[in-house]
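**Q** Sequence plus the predicted model coming up.
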Amino acid sequence: MRLTAMTVAAALVAGSALAEPVTPGDVQYDEYGAVAASLTGVAGDPVNGGKIMADKSQGNCIACHAVTALNDAPFHGEVGPMLDGVGGYRTAEELRGIVANAKMTFEDSVMPAFYKTTGFIRPGDAYTGKAAQGELSPLLSAQDIEDVVAFLLTLKD
């Protein structure tokens, strides 16, 4: 039995949809902090990415970054750079690396590592004042990272 190119392509797409997300410890950063491969193999949803950036219980990116496209959300910060136009000068790979762990690109960044679970000095247990018990979860899921990257790539102007 021969497989046609269409059959092979369909199998690859179906296989990637079933693939497990890359775990935080397995993310491969290049020498500049970029992450070449998608963390999920699933395209990001820019609408959801915008919601994550503005949601205080998720990314809350606008607490530090101003983003004109998210002007409906209150309290844009000025700690980080304005993100307008970032999709025009950063690649998906660069943005994925920065969102996952900005310190891999900018060593002195105060931006949280949204997809990191180890290597912390003294992680706390939420707002209890106590040390964390057990394994830590990343702040955002692998698909959340892909969604934020998809949103950032829409910011061309």
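**A** Done, it's in.
**Q** From here on, just use CA atoms for contacts and neighbour counts.
**A** Fine.
**Q** show me what contacts the closest residue to K156 other than its chain neighbours?
**A** In space, and not counting its chain neighbours, K156 is closest to G85: 4.2 Å by C-alpha to C-alpha, 6 or more residues apart in numbering. Shown in contact with G85 (C-alpha atoms under 8 Å, 6 or more residues apart in numbering): 155-157.
**Q** want to compare, so here's the second one:
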Amino acid sequence: MKRTILAAAIAGMGTIAVAQTAPNEITFGEYGQIETSLSGLVGDPAAGLEIMVNRGKGNCIACHQVTALEEYPFHGEVGPSLDFVGERWEEADLRGIVANAKMTFPESVMPSFYKTEGFVRAGDGYTGRAAESEIEPILTAQEIEDVVAYLMTLKE
């Protein structure tokens, strides 16, 4: 994997800077799994929950039912229920599915949340026009890690 960890201290702060893996540098396993953190950091389950229900970000519940999130309205039935997903899948598998589900399930209609190239016709926001500049991923590397951290909490 073309991944660099910078062990340099940030100017006098004593903080370690960690380089994230760019979307086009990901190495997927045979079944679409991504073994290491995309951001180089551990995910935050609370932040992941916010992304799961945020209609402007991940909006996972638009397609998936999650009993633990029943206080949020409008759960979808397009994708499978995410109840107990933390028991059914390994962290690396979930990271791969959230980043680019088509690597695990080629026929999936789930968006590729961490992909920036290889689109048939990427649009420019909601304008109906083709994108004229580089496409940004839907979620950042850290947001992927946060969602995965939340999904790992969904156990019996």
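**A** Yep, that arrived. Model, not experiment: these values are computed from the prediction.
**Q** Report the TM-score for the pair.
**A** The TM-score (TM-score structural alignment, normalised by the length of structure 2) is 0.90; 147 aligned residues with a C-alpha RMSD of 1.8 Å.
**Q** Compare the contacts of G85 of structure 1 with structure 2 and list the overlap.
**A** Checking the contacts of G85 of structure 1 against structure 2 (both residues aligned by TM-score structural alignment, their matches' C-alpha atoms under 8 Å), the contacts still present are 155-157.
**Q** got the contacts of G85 of structure 1 as a markdown table, with secondary structure and distance to A9 of structure 1 columns?
**A** Listed next are the contacts of G85 of structure 1 as a markdown table, based on DSSP: H, G, I helix; E, B strand; the rest coil; distance: C-alpha to C-alpha, whole Å:
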| residue | secondary structure | distance to A9 of structure 1 |
| --- | --- | --- |
| L155 | coil | 31 |
| K156 | coil | 31 |
| D157 | coil | 35 |
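**Q** where along structure 2 do the helices fall?
**A** 45-53, 85-88, 91-100, 141-151 (DSSP state H).
**Q** picking that back up, which among the contacts of G85 of structure 1 count as buried?
**A** L155 (16 or more other C-alpha atoms under 10 Å).
**Q** what number of residues lie near A54 of structure 1?
**A** A54 of structure 1 has 22 neighbours, counted by other C-alpha atoms under 10 Å.
**Q** Quick one: residues contacting the closest residue in space to it that isn't next to it in sequence.
**A** Using C-alpha to C-alpha, 6+ apart and skipping residues adjacent in sequence, the residue nearest A54 of structure 1 is N60, 5.1 Å away. Counting by C-alpha under 8 Å, 6+ apart, N60 of structure 1 makes contact with 52-54.
**Q** Export those as JSON lines, with columns for distance to A11 of structure 1.
**A** Shown next, in JSON lines, are the contacts of N60 of structure 1 (distance: C-alpha to C-alpha, whole Å):
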{"residue": "I52", "distance to A11 of structure 1": "31"}
{"residue": "M53", "distance to A11 of structure 1": "34"}
{"residue": "A54", "distance to A11 of structure 1": "36"}
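**Q** Out of the residues you listed, flag the one nearest to A102 of structure 1.
**A** Comparing the contacts of N60 of structure 1 against A102 of structure 1 with C-alpha to C-alpha places M53 closest, at 15.3 Å.
**Q** ok, the closest one to L136 of structure 1 distance?
**A** 21 Å (C-alpha to C-alpha, to the nearest Å).
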